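Engineer: sequence? don't have it. structure:
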């Protein structure tokens, strides 16, 4: 009866006994697709032949230059991606068990081997090795994902906000790319004079480089604000930093900064090539600063970003966000929400509820960073 070894394999046989080696070769010739066999008599010869092409290794652990588990460990180290099948004698069956515990996929007693058993053992060893490698990759991926999540969560800011007169909420959500941290960034800082400063920005592109650049810009923004450097001087410094840190000249950044006066009744905006904030004030919902103050950072060296002054009054809510929100597809087809659609949703909901708003727009195709500020009368 022929064996069931049906795929052509590249196999290395490490066996110093000519008779045993001949027996293995004869048995494997009966397979449906006889493997390509390379036979060596020692571990020294095996070192030169254990290349990436070898898919399975049959090894006798009684070799002239190494024996027992010492020989097995070297084979496993030399061929980490190959299945390893140990050949033992009747009196050494316990060695085969120890070999499996040490990392071999299986063992065979030479005196009990026939063509069918040998072919099946090789096939099963290959499948076990594939499963072992897949499990290792899965564990490594899970560990990497956990470490990345810890790192990325640590890079998200904690708002420096002392007043209780303003409700503050943020959301940072990945789009279809699935990473926790992208080029979007946000931050909120209250300075010693009582003014509240907010930024939401978006570095164009996706990936770790853009995420790192977004974090650098966010930290620079916070440092500049705390140092009292706001307005256009701050934006020019961020523009200089962006040009120094970006990987390519076509990388640009949009952002919106808001400074709320200490009395919380008025705000100053600078909309830097970014979607305008949505303001709810006296029952009216609108996008403020509809025309950007100026172009994105990183495009023009002589750009200017004039301030937009906005009266707020006693009771108001303001939503700053990145374009992941307005580029979300809503309803049937591929229609995007857009700024007008966002204003309509807020109006229909009777105010800004971040979770309800995000759940309504459905699947995000781009990353989203959002900051909601709300003031209610005392």
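Structural biologist: Thanks, I have the structure now. Being a predicted model, the structure only gives us computed values, none of them experimental. Numbering: from 1, shown residues only.
Engineer: contacts and neighbour counts: CA atoms only from here.
Structural biologist: Noted.
Engineer: list the contacts for residue 54?
Structural biologist: Contact analysis of residue 54 by C-alpha atoms under 8 Å, 6 or more residues apart in numbering lists 10, 11, 12, 79, 82.
Engineer: the first one - how many residues pack around it?
Structural biologist: Yep, that's residue 10 we're talking about. Neighbourhood size, residue 10 [other C-alpha atoms under 10 Å]: 17.
Engineer: isn't it right next to residue 55, touching?
Structural biologist: Yes: using C-alpha atoms under 8 Å, residue 10 is in contact with residue 55, at 5.5 Å.
Engineer: show me the common contact partners of the two, please.
Structural biologist: With C-alpha under 8 Å, 6+ apart, residue 10 and residue 55 have no common neighbours.
Engineer: returning to that earlier point: the contacts of residue 54 in helices, which ones?
Structural biologist: With DSSP state H as the criterion, helices contain none of the contacts of residue 54.
Engineer: quick check: the two most widely separated of those residues?
Structural biologist: 10 and 79 (12.7 Å; C-alpha to C-alpha).
Engineer: one more to weigh against that first structure:
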């Protein structure tokens, strides 16, 4: 049965304009028709076909443009305020859903033009019966939904490709040849699932030195992610070009100054330069959280020579902190997304003390796993375990991005 949502019918039974109805299984139709007789005929055709609809009738295109919250529009091309294909183009330009042209203008050319302009179908009034009109409406609605699904899929694919490009730039494969040096990296995107401004890299030079970087662009969003990718790429370029380690952060700051979208954007970073004999390292701090020397017990590395963040307009550079690394050692570098995670959803943050405790719990589990494991078992990935444990403490995806780099020797 045809259900027409109207303000009322006059004495002759013709529909008058009224609000759009919406029910499950019911097709919401907007009829744009200035002729009373033709409007009545459309209602009868839909009723004869048994198509359940909520029908709204308006007499002009201007009225129609205010009533587009429907599934399908039946559009006459001869209206008081619009004629021909121009009426259809105005309707589609306003964001109309599926449109079936239902008009007295016959001719193959008119139909081709209407479909080419974006109509789902073209019907001539004198050649339409209930079954044809009902089928055209159903097919038009379905085709429109498929088009929207295809567009959504395309947007999703484009977004995935953009994310993949950012991943390649932000999350590189460490370029290290020394298979005796333990190198582990990890990354967790923030709550929205998109990559942010955190970045890392690890590169081994021909002389045997290994340089590692962890950085964090302040802020969140695509601009910060793009800037992080740029800085990471610039850092690797400087390292591979043989730039002295003491000059790298200063040159990286110059790249930041040219590439940032706003002058207040800054970046924190930690850079570690491990000597070829793996017995010492130079630590450069640019306003970044201090790395851990893993234990047990784990502890913060020395912080006497901490430098300012990159992009902050104050005096001061970046002097290295010499680390003497006796015997076996492991150093964990990270971004503040781990520190800012909450504890069980409350106001308390994990912080440095909490992260140290997490790391030591994971280390204890790692030792037990190593003692109990068979020779062919994969080793425990400490970085992934730490990220997993912090996420568990937080109770879900982290609010901020988190990047982690682990370097180890002889452990």
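Structural biologist: Received it, and whenever you're ready, just let me know what you need. The structure displayed is predicted, hence computed values, not measured ones.
Engineer: what about burial for the contacts of residue 54 of structure 1, which qualify?
Structural biologist: Using 16 or more other C-alpha atoms under 10 Å as the burial test, those include 10, 11, 12, 79, 82 as buried.
Engineer: format these as TSV; extra columns: distance to residue 323 of structure 1.
Structural biologist: Formatted as TSV, those follow (distance: C-alpha to C-alpha, whole Å):
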residue	distance to residue 323 of structure 1
10	53
11	56
12	57
79	50
82	49
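Engineer: nearest to residue 131 of structure 1, of those residues?
Structural biologist: Nearest to residue 131 of structure 1 among these, counting by C-alpha to C-alpha, is residue 82 at 12.0 Å.
Engineer: how about the helices in structure 2?
Structural biologist: Secondary structure of structure 2, counting by DSSP H: helices at 36-49, 61-64, 85-93, 108-117, 130-170, 222-240, 245-259, 351-372, 382-394.
Engineer: the residue mapped onto residue 330 of structure 2 from structure 1: neighbouring residues, count only.
Structural biologist: Under the alignment (TM-score structural alignment), residue 330 of structure 2 maps onto residue 317 of structure 1. When counting by other C-alpha under 10 Å, one arrives at 21 neighbours for residue 317 of structure 1.
Engineer: assess the claim that residue 317 of structure 1 and residue 375 are in contact.
Structural biologist: Yes: using C-alpha under 8 Å, residue 317 of structure 1 is in contact with residue 375, at 6.2 Å.
Engineer: out of the helices of structure 2, which is closest to residue 180 of structure 2?
Structural biologist: helix 382-394 (16.8 Å).
Engineer: packing partners for the closest one?
Structural biologist: Contacts defined by 3 or more C-alpha pairs under 8 Å, 6 or more residues apart in numbering; DSSP states H and E place helix 382-394 of structure 2 against strand 181-188, helix 351-372, strand 402-409.
Engineer: so which of the helices of structure 2 is nearest residue 305 of structure 2?
Structural biologist: Between residue 305 of structure 2 and the helices of structure 2, the tightest spacing by C-alpha to C-alpha is seen for helix 245-259, at 13.1 Å.
Engineer: mean per-residue distance, that closest one versus structure 1.
Structural biologist: Superposing on structure 1 and averaging over aligned pairs (mean C-alpha distance after the TM-score superposition for structure 1), helix 245-259 of structure 2 comes out at 1.4 Å.
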